[in-house]
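Colleague: Predicted coordinates and the sequence they were generated for:
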Amino acid sequence: MEVRAIYNFACINCGGEITDSRLLELGICSKCLEIVERDVIKAAEILKASGKLKKLKEVLDLHLIYQDFRSFFKAALGFEPWALQEIWAKRILSGDNFAIVAPTGIGKTVLGLIMALYLFSKGKRCYVIVPSSILAQQLYEKALSFAERAGIKRLLKNIVTYHAGLSKGEKEETLKKIEKRRKILLITTDRFLVDHGELLRGKFFDYVFVDDVDSFLRSPKNIDRAVGLLGLRPEAVDAALKLIELRMRLAKTSAKELLEEYRKLELKVEEEKRRRKGILVVSGATLRGKKTRRLMIFEELLDFEVGRFQEFVRNIEDMYVEVEEKHLIDEAIEIVKRHGGGCLVFTPHALGRTYAAKVAEALERAGLKVHLYEKMESDILQRFSEGEIDIMVGIAASRSPLTRGIDLPARIRYALFVGVPRREIHIDRDEYNPMKLLVLINNIIPALDRKTRSEAEVVIARLMKITPLSKDLIEKVKQACERGETLEGFEKYAQEVITKAKEFLQKILTPDFIEKIGSELDITLRPVEDGFSLIIPDTTGYIQASGRTSRLYPYGVAKGASIILVDDKKAFRGLLTRLKAQLEEIEFEPYDPENAKLVFRQIDDERKIIRELLSGKIELKAKDIIRAALMLVESPTKARTIAYLFGRPFRRRVGNLTVYEATIGGVIVGVTATQGHLTDLVTGRGIHGIEKLDGRFVPVYGVIKRCLNCGEQWANGGKCPSCGSDEVFDKSEIIEAVRKLALQYNDVYIATDPDAEGEKIA
């Protein structure tokens, strides 16, 4: 094949010279591999046998360890990982810290647990952190079952769980095991870090998986504890926070002394990062929390941040029945008797625990096998799975363990909401909690006139700057206001913001305006003795609770059903409107018993397949419902803009690249930039980098380097040809980072500009 160009740096194995034709075929130069081999793994094996394996060793090693993990995964579950789980697994096996932010039912927790078991079987210390006792017990039972099926029964005694459902004796015995055992797979709730964090001090883990990052981040100090589990010192957290503070100050002023301090601190943070012994993976369906400075520690010390994805995998038949309030429970009994067990019954948060207990009692009196979930019992999931319990009753709230802490795809068939999901927030007449003030103003703003709305937007912007605020500081502000004192520094600012927000609400919350809210908005604001009761349609609670019925399995997304018994038409209309804003394709149909029979027939057929899969009776090739793709553009600004078109992405750093990950349809896309040109003609070869070869003029390209001292650019040699500095940014680092990234995605899209530069980069 004719040579049209030579790249003096681009062989993917030795980093040496390669022709354009060899680069297009596989990327290995003729010095490394004389024959043309189109399979990179086969090529790596040939190179290894001949003693020429260099940079491709990383690719071969990742391939081999992933194949081993895939076999382990299949032995444990009965089927292979699907495309997205493969991507996550490769990132973990590559040693990357990152966030899995994807919808419920997509297989995040299963992947995290199986990976913990796999690494544990290789002698690694692993820790799985979950939001609730019910999920801790469930994962513990799954871990024991998976371990036995994967052939590591000998290690069962070192798989340990600690949660509130254990007896006092079991807790004491477990704490002793945690303290003494060096090799361990630990499964606890995030509360364990608060109550027994000292027990883990100095006991580092090779792999930490946090399930439900929303719950985990409710305590900002958990971020410090998480990085500590990886071997990072408290000094690293302090240095990272100072670095973040300095960066914010430098954005406002370019004082020389600040810049020098920043550079010194940057080196200190890099030094501290080298102490890290393990990797952290956090998982969740969304991140609703504000991006605080403490949350930025993840980005500073572990090179990733958490972002937000929309729910996009859902296979649920959403139905509703309008029922008079006095017949609500009778209708629930009739529906459960008609469709049978495997049912989660949810009551509105606004009606409290007493109402949930009332519903459970009525179902039990009707002869149904019911359990009201109030606190964790170690055998409750087993009893539900085996049919001893047919119905679990709990509250439809995003923090409820039953809503987000149970994953039994073979057992759970449908969710029944006895009342429209809605949450109640009590707001004192003399409220000082800025989060509650913010929620109230955000929900009433549509009813304000234009002028007052502008005032509200200013108040909202200021409240957002101080939330979340600790309970201690809220109390301090309250006491200062009551005594007529003025605080100092940030506390003074928080005091002013809260005072202004309170004054604004006192001005607008007249009886007439409260009546207007009731007639125009989908919320209810009801005056009570000591303040207000704000009732809001709970979309998050509904999505999380109904999502328990639809999970991803090898054949696709399992069918589930959700039925709402409508006791409040206004709240239901509000719920539909808000759900449409999040899930465009969601449609509610009136509940019809005959149509429901057809839906449940499909549900039961799929549950049978899932049970047979879990028991190993059948095998199915996994369907790739969701894939991950890497998109390469030229400009970092363009990468960020494209990612933000599809919601708020999360960022992670790979080498010198920032990758923005967002969802586009059924694809998770990582968008990153080459940062402009990667190559240029070299000097010192031919005439200005053009050689004559076999009667043709052939350009010779080198990778671009840029002097950090004077800004000079060149394409060959080490030091700057202009000023002699060796402080150089070499774009080969970009190329290596892109190659590493390509291993972590199912597909790669080159989206450079349609011009000469774009073609050259491609």
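Modeller: Yep, it's here. Since we're looking at a predicted model, the values are computed, not measured.
Colleague: For the rest of this, base every contact and every neighbour count on C-alpha atoms.
Modeller: Noted.
Colleague: show me where the stretch 251-400 of the chain has helices.
Modeller: Secondary structure of the stretch 251-400 of the chain (DSSP state H, counting those that start in this stretch): helices at 256-273, 296-302, 328-339, 352-365, 380-385.
Colleague: Out of the ones you listed, which is the most enclosed?
Modeller: helix 296-302 (a mean of 21; mean count of other Cα atoms under 10 Å).
Colleague: want to compare, so here's the second one:
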Amino acid sequence: MRLIYKSLCPGDYNDIDSINLERGMLCEDCENKRIKLNQSTYQLEPKIKDFFSEKSLYYESWFIEENKKEFEELCNKIIGKPYSAQINWFIKSILGESFAITVPTGLGKTTFGILYILYLFYRKYKTNKGLDKEIRHCFFIVPTKLLVQQIYERFCEYSEKLDLNLSMIHSNEKDKKKLKKKLSSREFEIAIFTPNFLLKNKDLLFSNQLLGVADVIFVDDVDALLKRSKSIDIILYLLGFDHQILTNVKQVIRRPVKDVVAEEKRRLIEYINEYKSKNKIGQLIFSSATTRVFTSRIRLLRYLLNFEPGSSLELFRKVFDVKIKSKKIIPETIKLVKKLGGGGLIFIPIDKGKNFLKKLYEKLKENNVKCEIVESSRSYLKVIDKFKNGEIDVLLGFAIFYGPLVRGIDLPAIIRYAIFVGVPKFKLKAGEEEIKYNPLRILWLSSLILPILEDQSSRAEIINIANKIRKIIQNYTPEELKVLINTRKIASFYPLQEYLNKLYEILNRYLLNESFVKKLEERAHISIINKKGSRYFIFADSLTYIQASGRTSRMYFGGITTGLSILLVDNEKVFEGLAYQIQRRYEDFNWIDKEEFENRFEEIIKIINFERQAIKERKLTFGEGEIKKIKNALLIVESPTKAKTISYFFGKPAIRLVNGIPVYECVTDEYILNIVPTLGHIFDLVYTYDEHNGIYYGVKKDNGEFVPIYATIKKCRNCGYSFTESKEFEEVSDKKVLKCPKCGSTSIFDSINVVEAIRKLAIEADEIIIATDPDSEGEKIAYDVYLMVKPLVSKNKSIKRMELHEITFKAFREGIKNLKEINTNRVYAQILRRIGDRWVGFSISSILQKKLGKKTLGAGRVQTPVLNWIITRYEQYIEEKHRNLFIKTNKNITLRIIGINKEWDKKFINKVKKKIRKTKFIKIKKIKVKEEIIYPPRPLNTSDMLIKATNKFKITVEQVMKIAQDLFEAGLITYHRTDSHYISDLGFKIAQQYLEQKGLRHLFEKHSYDTRGAHECIRPTRALDRDELENLISTGQLNLPIQLTQLHYKLYDLIFQTFIASQMRSTKVIKKELEFEELKISKNIKLKIESFEGIIDYDKESFAMIIPIQINEKLVPLNEGDTLEVVNIRLITLRPKLFTEDEIVAEMKKENIGRPSTYATIINKLKEHGYVVSSKKKKSLIPTELANQVMGIINKKFEWLSSVELTRKFEEAMDDIEKGKVNEKGVMEKISEFFNEYYVKIKSSELNMLRRL
């Protein structure tokens, strides 16, 4: 199927068809230019400029390839073939981008910095080509004097190999006067300094003559520079930002992010861009294995240079976690160390004390184990070199979160295993005030107390305060928090200390309550010790365990090392707490027992030793195995939220802005991953209607073939209106600027920015992975992206599709192993649906607009029958009335009288009411008691979710879908646009795990619904109920990229409870039905009373433990012969119920029109057009007078459009295409058949109608 994309050729920005794009070609004109270029005998660079603009992406891709070849040649002369990562950094660098490199040790970051700077001078002096900017002065910043010397020597060595004679200065030079003179007069080409030198000479560096001196600044080890914020100011000044702009930007970034409104931010960016256009700004490259220091100056980098550095995460680990129960833990430790050899860390729980640590140290020494104790950073620095050189086998230290062995030690080639001589834990003395100064501990304590609390008001108060504390401390790094806690400076921080004091008071009240402490001991996996009149609480410390064991599994040039962690269990109850905490937070965490460890010992040690040997020898292949090089991959998703969620699996991502689009960079064990959002659909059909050229609302009829024409989507920032074409422009600074067709604003976001950003990133990448949503809409976006990048990437570059049905770490890992091709059936189905909607909608809409004189009118393929239902139901509501008498009794049971005659007038009705009042009592004639089985509910699909949520929470279907989208993208639920009730094996596991945690394993029953299809039901991705989720988020143990509201929690709770209940036992209920004696009104008139039924009991050992069943307590004591006293009688006129949004969704599902992804959109469109309004109280859908006018025209002239059958058949045909039920030839036949049928039908309808207007 051929498509045309307007202005998408990367060579000249003219129109291009999908066939050329799919073949990796340019448009016809550009292909002819390429042929001429290939035939040219002249030097290629001047010639290519004759054919292609330097601003075109094709020229840029050619420029990159040429420079890349030359860089590889230069590397081969000096160090050999560069790594894939180094090529990626070079591409970013050669385009002049400022960016951060945050990758593991061993990938050649420092070497790259030297080679890149030398390349710039080599190109200037040796090739006579130069670059866009003439290179003059480069700076190389390293943390220590020793490194200054080493870098200087490497520059000299490499320059000699290239026959370059460069003028270099460095901060180790003895003649400081001469050094400063050269610096101030710019008599140098390369300067190598430490951050300390920059600070000591800030007055010189801030002088006018050095403003903008730097063409390139390469910072090796960012942390050393970031420790003093003034260092960043110096760097930015050298790059070309003067004091005035730095002051202006700082005034904005010092304010809380929430206080900076979008318009103010936009004006600031415009101001910065204007400054950069008028002044020369150099390039900044940050390099670090892990960035640990984050100050407000980091935000300066984002505003001024469009990037900010990131950091890796300790959760990303490959560790064999072994648990061994042992009563003799010192002999067991010695035995393990002797067996495992060198490269070990031994962690002692803090409760065992210094005497135990010393005793273990002496016992290891007695057994000829070379070991040292590390208790502080100073002792760490002294022994670390010996440990690296093999002079020490193992290091010993306490298992505390900020301990020097727990944090900061990063030796992937050396550290092989860790042994925990007891479960990591922390001890809290009841009433101890020390915890008031430690926000991490007080949040941790809150997380243990919250699940036990039954008082909902106290629970809500704790969560509220904990959330406030969490939000404040998120602005500090672990290192900064450590200092604040140790020095108690946190006591002076307002309002943080106020929150800590308040939370401490609440928690301490519970810890001093005997009955609560008993519950805590029973249910929270803690030990309580009473010693010398004081009470101590012993808690498992899973954060320290994960952090410390993570020292054995570190990033390096081949991915991530495999580690071994052995936990000697000294307290079974506290270990249960540790296991529970870890299981709640980390997916697929498994303990290996002693027997399995011994059976697999040789296998585990072989893997560990192989990797360390490979690192030491700096080989990518070694022995029988192979260690992969880390590759650069571009991952494309729809939204920034999804991009953040995925990037946060691997730490705090580095962020850079490309064409204003955020790109999140992180490092996995296989990839340096750049994640970019498309911000939704990028292209849509154009609006063009040009009968002369055979274009009918964006579809061209060309030699009997229908060809859709696409253009980038433009969105007005002012009113939110989206469009693809506009004839309205405004002159702004001698430029024609597009205007919004709706409100006239010139503040327009054009998706061409997304196109350019993704294309640039694709040129940098080794692989391209498209992970848009797993449905036809996501597939169309994926196809568009595929076509966008194909002409700009080499033929051997992989472009693959990844499907994520849930945004979790495990799903991501699975997805990356099972990449696939784009499903063109889904793409065709989406295109056909869109054209069907467009042809029907635009053709009828144009007639309605002309007939009724309103530009906002429209009628869609699915909207029209839905509107018809709403109008029909409203007419029934007006016309049909049913009178009913209701009797309220003393038992608070309301009964309905059957048999009211329509002919009875008001006078006679009053007579009936009077007669019943006189009767006073209603006698129970008969009681039936019966048993019934109620089966558990099915898990939700989209329509179920919309129906239940809108009904329960009284919100719109649009709100429900928006909240569900947030929950999906935050990784909390599976994909929310699904018509399936299918449950995967992982889903069953989650249900079973949750019920086990709650002591309800006996109620688990595996229930399957539907066969496996494209999607699963909507279910939670973890075994966390609402309370647990809220606990983890408020106490900082689970970080999400979005802020959850109460509606988020409510919808999550509905999804979670329904899913868990679906995997539980059925329940048996007992129902009681009351039958009543007739009411005698007169000799000839007797009135029946409707029987009354309700549940009086049920089996609680069932799914009713999760979703309680309502018991009608009023029925329980009633027996046959009992009487109910009449309290009141009311005559109520009942009408047919108006549709609510949930009922419309149910009707669409029943009639099989619309799709899960469009239910909300259809209802919202009817509201936007002004056809439907919602009643305030019941949220009923009421048609407007305009709706009646529109449907009057449609029913009179386009009756076929309001037919459900037409829409249903169309949807079925599209589903057949999407599900691959039709072969390729059949697909094309259906497409042709559909186009011709609709084209003729709409065309004739429109012409006939227009003739009458």
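Modeller: Done, it's in. Owing to the predicted nature of the structure, the values given are computational and were not obtained by experimental measurement.
Colleague: what's the TM-score here?
Modeller: The TM-score (TM-score structural alignment, normalised by the length of structure 1) is 0.71; 706 aligned residues with a Cα RMSD of 5.8 Å.
Colleague: Nearest spatial neighbour of the aligned partner of Asn306 of structure 2 in structure 1, chain-adjacent residues omitted?
Modeller: Alignment note: Asn306 of structure 2 maps to Asp303 in structure 1; criterion TM-score structural alignment. Once flanking residues are discounted, Asp303 of structure 1 sits nearest to Arg653: 5.1 Å by Cα to Cα, 6 or more residues apart in numbering.
Colleague: The one you found -> structure 2?
Modeller: Match for Arg653 of structure 1 (TM-score structural alignment): Leu657.
Colleague: That match: helix or strand, and which one exactly?
Modeller: Using DSSP states H and E, Leu657 of structure 2 sits within strand 654-658.
Colleague: Which secondary structure elements does the following helix or strand past that strand sit against?
Modeller: Later in the chain than strand 654-658 of structure 2, the nearest helix or strand by DSSP H and E is strand 661-667. Counting contacts by 3 or more Cα pairs under 8 Å, 6 or more residues apart in numbering; DSSP states H and E, strand 661-667 of structure 2 is packed against helix 640-647, strand 654-658, strand 671-677, helix 752-764.
Colleague: Strand 661-667 of structure 2 vs structure 1, mean deviation?
Modeller: When structure 1 is overlaid, strand 661-667 of structure 2 sits 5.6 Å from its aligned residues on average, using mean Cα distance after the TM-score superposition for structure 1.
Colleague: So what's the gap between that strand and the chain middle?
Modeller: 12 Å (Cα atoms, centre = their mean, to the nearest Å).
Colleague: Please give me every residue in contact with Val359 of structure 1.
Modeller: By Cα atoms under 8 Å, 6 or more residues apart in numbering, the residues touching Val359 of structure 1 are 329, 393.
Colleague: Could you do the one 10 residues further on as well?
Modeller: Taking Cα under 8 Å, 6+ apart as the criterion, Lys369 of structure 1 is in contact with 363, 388-391.
Colleague: farthest-separated two in these?
Modeller: Greatest spatial distance in the contacts of Lys369 of structure 1: Leu363 and Glu388, 15.0 Å, computed using Cα to Cα.
Colleague: and the closest residue to Gln138 of structure 1 other than its chain neighbours, how far is that from Ile610 of structure 1?
Modeller: Nearest residue to Gln138 of structure 1, sequence neighbours excluded (Cα to Cα, 6+ apart): Leu381, at 6.8 Å. Leu381 of structure 1 sits 17 Å away from Ile610 of structure 1, going by Cα to Cα, to the nearest Å.
Colleague: same deal with Leu368 of structure 1?
Modeller: 25 Å.
Colleague: Next: Arg274 of structure 1.
Modeller: From Arg274 of structure 1 to Ile610 of structure 1 the distance is 44 Å (Cα to Cα).
Colleague: Pick out whichever of these two has more residues nearby.
Modeller: Ile610 (20 against 11; other Cα atoms under 10 Å).
Colleague: Next, count neighbours for the closest residue to that one other than its chain neighbours.
Modeller: Computed as Cα to Cα, 6+ apart, the closest residue to Ile610 of structure 1 that is not its neighbour in sequence is Ala410, at 5.7 Å. Look at Ala410 of structure 1: counted by other Cα under 10 Å, it has 21 neighbours.
Colleague: Tell me which residues touch Ala410 of structure 1, please.
Modeller: Contacts of Ala410 of structure 1 (Cα under 8 Å, 6+ apart): 607-608, 610-611.
Colleague: Next step: these restricted to helices.
Modeller: 607-608, 610-611 (DSSP state H).
Colleague: Quick one: buried ones out of the residues you listed?
Modeller: 607, 610 (16 or more other Cα atoms under 10 Å).
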